[in-house]
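> Got a predicted structure here, sequence first:
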Amino acid sequence: MRVAFFSTKSYDKESFKHYLPDHTHELTFFEPNLDSKTIALAAGFDTICSFVNDLLDEKILTKLSELGVKNIVLRCAGYNQVDLKKASELGLKICRVPAYSPEAVAEHALALLMTLSRKTHKAYNRVRDNNFSIDGLTGFNIHGKTAGIIGTGAIGKAFCKIMLGIGCKVLAYDIYENEELKSLGVTYLPREELFAQSEIISLHCPLTPETFHLINPKSLSKMKDEVVLINTSRGALIDTKAVIKALKKRKVGNLGIDVYEQEEDLFFQNLSEEILLDEQIARLMTFPNVLITGHQAFLTNEALAQIAKITLQNLDELAAGGELTNEVKWKSKE
């Protein structure tokens, strides 16, 4: 199959080229995101491979179909960026990577939490300036805290186990309760009760119409003062304006995010010589108790290897024309 890769970086090329000799596909890598300005690059390809911030709305999907594209393979687990209904109408096949390394993302959530709790990022910068003062670096123990985990799929499950290992009381909310986690001591609660009881809240659920702005003025009002929020899932789970207000009032004591609801124009790019036009993320970066990383939670050698392997497997299955293990289909609500 002739495949056009969008939003590719050096690490994508390295991981795919390592496993490509075992497959017969012809891969062409494009650095730009897929959008209305770059869609012409898809001409002549029967398949495109996209990432989290590539636009796959009704207009883009229609144009892709007109260009002769038949298949879309996602190098990610989430598919909220895809208009599945339109894809179904156009006969486009969609596949994803349902799980690549749950531990990679869960460990990054822990890294955000531990950095905020002990201010190691600030200590690192001080020491590099030969400043060995520890004034202002007082942190807090994670051990003994109550951690609330929203979503206990593969990543949320891994994070629950990490927090249990640290010595936290772990609460969880999910539509489907995990019996293994319950046997380990995780307590499932209604979401509102979890908000009210947790000192640390970490988001590990998909972005759906039901979870859009899950963290909003109403849910924030139910939380403890100085709550710690961690988000390594999808940016739009958090109402950024509401969280900024909560930070100013100290309702949110610490915020660690690897995702941001307007990240498509920012993340995965070097903007160090540019003026930052996004006022919300600029405001977030003024808070000393906010830690932001640029959607790197997935970025480990192990995860990249799995993404490449499963994506190439998806391409093999599409080429064979048989059953698709990781197909994503639109489901009517009727």
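That came through fine.
> going forward, measure contacts and count neighbours with C-alpha atoms only.
Fine.
> And the helices in the stretch 151-300 of the chain, which stretches?
Counting by DSSP state H, counting those that start in this stretch, the stretch 151-300 of the chain forms helices over residues 154-166, 179-184, 191-197, 217-221, 240-248, 279-284, given from the N-terminal end onward.
> Which one of those helices lies nearest to residue 267?
Nearest to residue 267 among those is helix 279-284 (11.3 Å), distances taken as Cα to Cα.
> helices and strands around that closest one, which ones?
Packing contacts for helix 279-284, counted by 3 or more Cα pairs under 8 Å, 6 or more residues apart in numbering; DSSP states H and E, involve helix 240-248.
> by contact count, what packs against the helix it packs on?
The helices and strands touching helix 240-248, judged by 3+ Cα pairs under 8 Å, 6+ apart, are helix 217-221, strand 252-257, helix 279-284.
> So which of these is the most surrounded?
Of all the helices and strands packed on helix 240-248, strand 252-257 carries the top mean neighbour count, a mean of 23, counting by mean count of other Cα atoms under 10 Å.
> got a list of contacts for that one?
The list of residues contacting strand 252-257 from outside it, by Cα atoms under 8 Å, 6 or more residues apart in numbering, reads 112-113, 116, 225-232, 243, 246-247, 289-293.
> Likewise for stretch 270-289?
If you take Cα under 8 Å, 6+ apart as the criterion, stretch 270-289 is touched by 116, 240, 241, 244, 253, 254, 255, 290, 291, 292.
> Would you enumerate the residues in contact with the first one?
The contact partners of residue 116, taken as Cα under 8 Å, 6+ apart, are 139, 254, 255, 256, 289, 290, 291.
> Tell me what angle the helix or strand where it lies forms with strand 252-257.
When secondary structure is defined using DSSP states H and E, the element that contains residue 116 is helix 102-118. Angle between the axes of helix 102-118 and strand 252-257 is 140 degrees (criterion: axes from the mean of the first three to the mean of the last three Cα atoms, to 10 degrees).
> hold the first one in mind and look at this next one:
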Amino acid sequence: MAGVDLRKTTTMKIAVFSTQPYDEAYLQQANDSFKHQLVFFEQPLSASTVALAAGFSTVCVFVNDRLDATVLAEISRTGTKLIALRAAGFNNVDLKAAEAYGITVVRVPAYSPYAVAEYTVGLLLALDRKICRAWVRVREDNFTLDGLVGHDLHGKVVGVVGTGRIGSLVAKAFKLGFGCTVLATDVYHDPKVEQMGVPYVELNDLIRRADVICLHCPLTSQTRHLINTDTIALAKPGFLLINTGRGALIDTEAVVNALKSGHVGGLAMDVYEEESDLFFKDLSNEVVKDDLFQHLLTFPNVIVTGHQAFFTQEALAAIAQTTLQNVTNFQEGNVDPAKLVKAVAVTVSCK
């Protein structure tokens, strides 16, 4: 296959991994106007499933597919020239290896930032106002209010780590919608965020001052375990932590210890650093062996959801459309630079 110019073919043959029924439905619908050859696999792409990708010019993957150097070497050997990510994040791809093997990587940098931003607000309200606990009580005909007291968000200090498309909307919602004092941190200072009256401060200053911390930055070597024992020690006792970014932004063991001591007053997260073994699967009839995750679920002041912040009709349609457009652009030799991912792009920027 080395001598075949894939960009001169009429359609691209795409292996779509980590497929759920909704992925197939939205991709098939979007493909009506592209006419690519889509083959769907429920399995995630990894070293143990890489043989399924043999002969496909494109592999289309999601957040928990593992494209390390071993996988990239094999898919390159069997003809893959393009990795199309159905997500904004790219921390699951060894970009240096992809470049070495001549594999192009494209992503969906913006599908519906409103979906994740709105979900972030919902998680905070559910956590602080104890909506989930109240719902369970009422279903058992228990209408007492003891233990359900929350706080006004108005006037509280909300720290937003990362003010890209999602983080800037979160900052806007809390600043203009709830009347919070909002602080931001990012290597890139968005003038539109500053115009809202949201100042940029150093990360440690934000952590010290915030009543609520929301994480919206990408996962890089610099941001891995951004929330850890040392940074938690800087924070106000009882602060609330919301993570709809990437699971490994949080050192889970450190947060569990801080929940036990009360230094973290509550945690709501839609991502988890070891989620690839858990999320998007029905494990209700199995024993989940991740003790740390199971421990998290025992806390009354913790809410965990299974990576669904992006999950709206609008977002799914946009992801499918952009993903297939990325493939077509590659086929035509006209990759959109805004969708292209290169090794040099891995920085601490939260944009």
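Noted; the coordinates are in hand. Because the structure is predicted, anything quoted here is derived from the model rather than measured.
> care to give me the TM-score?
Overlay of the two chains. TM-score (TM-score structural alignment, normalised by the length of structure 1): 0.98; 333 aligned residues with a Cα RMSD of 1.1 Å.
> Which residue, other than its chain neighbours, is closest to the aligned partner of residue 233 of structure 1 in structure 2?
Superposed on structure 2 with TM-score structural alignment, residue 233 of structure 1 falls opposite residue 245. What sits nearest to residue 245 of structure 2 in space, not counting adjacent residues and going by Cα to Cα, 6 or more residues apart in numbering, is residue 216, at 4.7 Å.
> for the one you found, what are its contacts?
Remark: with contacts taken as Cα under 8 Å, 6+ apart, residue 216 of structure 2 is in contact with 160, 161, 162, 163, 164, 166, 167, 243, 244, 245, 246, 350.
> let's see 6 Å
Counting by Cα atoms under 6 Å, 6 or more residues apart in numbering, residue 216 of structure 2 makes contact with 161, 162, 167, 245.
> I'd like to know how far the third one sits from residue 288 of structure 2.
Read it as residue 167 of structure 2. Distance, residue 167 of structure 2 to residue 288 of structure 2, using Cα to Cα, to the nearest Å: 32 Å.
> between the two, who's got more neighbours?
Set side by side, residue 167 of structure 2 and residue 288 show unequal neighbour counts under other Cα atoms under 10 Å, the larger going to residue 167 at 28 against 12.
> Over in structure 1, tell me which residue corresponds to that one.
Here residue 167 of structure 2 is matched to residue 156 in structure 1, going by TM-score structural alignment.
> And residue 15 of structure 2, by the same measure?
Matched by TM-score structural alignment, residue 15 of structure 2 corresponds to residue 4 in structure 1.
> quick check, that match in a strand?
Yes - following the definition DSSP: H, G, I helix; E, B strand; the rest coil, residue 4 of structure 1 is counted among the residues of a strand.
> now it: how far from residue 32 of structure 1?
Relative to residue 32 of structure 1, residue 4 of structure 1 is positioned 11 Å away (criterion: Cα to Cα).
> Which two among the contacts of stretch 270-289 of structure 1 are spaced furthest apart?
Based on Cα to Cα, the longest span within these runs between 116 and 241 and measures 20.9 Å.
> Just the buried positions in stretch 92-105 of structure 2, please.
92, 93, 94, 95, 97, 98, 101, 103, 104, 105 (16 or more other Cα atoms under 10 Å).
> Can you add distance to residue 146 of structure 2 and secondary structure and give those residues back as TSV?
Converted to TSV, the buried residues of stretch 92-105 of structure 2 look like this (distance: Cα to Cα, whole Å; DSSP: H, G, I helix; E, B strand; the rest coil):
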residue	distance to residue 146 of structure 2	secondary structure
92	44	coil
93	48	strand
94	50	coil
95	52	helix
97	56	helix
98	55	helix
101	60	coil
103	58	coil
104	56	strand
105	52	strand
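> burial count for residue 61 of structure 1?
If you count neighbours by other Cα under 10 Å, residue 61 of structure 1 ends up with 22.
> Which residue of structure 2 sits opposite it in the alignment?
The pairwise alignment with structure 2 assigns residue 61 of structure 1 to residue 72, based on TM-score structural alignment.
> Please apply the same query to residue 127 of structure 1.
Under the alignment (TM-score structural alignment), residue 127 of structure 1 pairs with residue 138 in structure 2.
> Mind listing what's buried along stretch 105-115 of structure 1?
For stretch 105-115 of structure 1, using 16+ other Cα under 10 Å, the buried residues are 105, 106, 107, 108, 109, 110, 112, 113, 114, 115.
> Map residue 222 of structure 1 onto structure 2.
Superposed on structure 2 with TM-score structural alignment, residue 222 of structure 1 falls opposite residue 234.
> between the contacts of residue 216 of structure 2, which is closest to residue 188 of structure 2?
Nearest to residue 188 of structure 2 out of the contacts of residue 216 of structure 2 is residue 162 (Cα to Cα; 8.8 Å).
> you'd agree the closest one is up against residue 186?
Yes - using Cα atoms under 6 Å, residue 162 of structure 2 is in contact with residue 186, at 5.2 Å.
> neighbour-wise, which of those two wins?
Comparing residue 162 of structure 2 with residue 186 by neighbour count (other Cα under 10 Å), the higher total belongs to residue 162, at 27 against 22.
> dump the residue contacts of the more buried one.
Residue 162 of structure 2 sits next to 185, 186, 216, 217, 350 when contact means Cα under 6 Å, 6+ apart.
> quick check, nearest of the residues you listed to residue 142 of structure 2?
Using Cα to Cα, the shortest approach to residue 142 of structure 2 within the contacts of residue 162 of structure 2 belongs to residue 216, at 36.7 Å.
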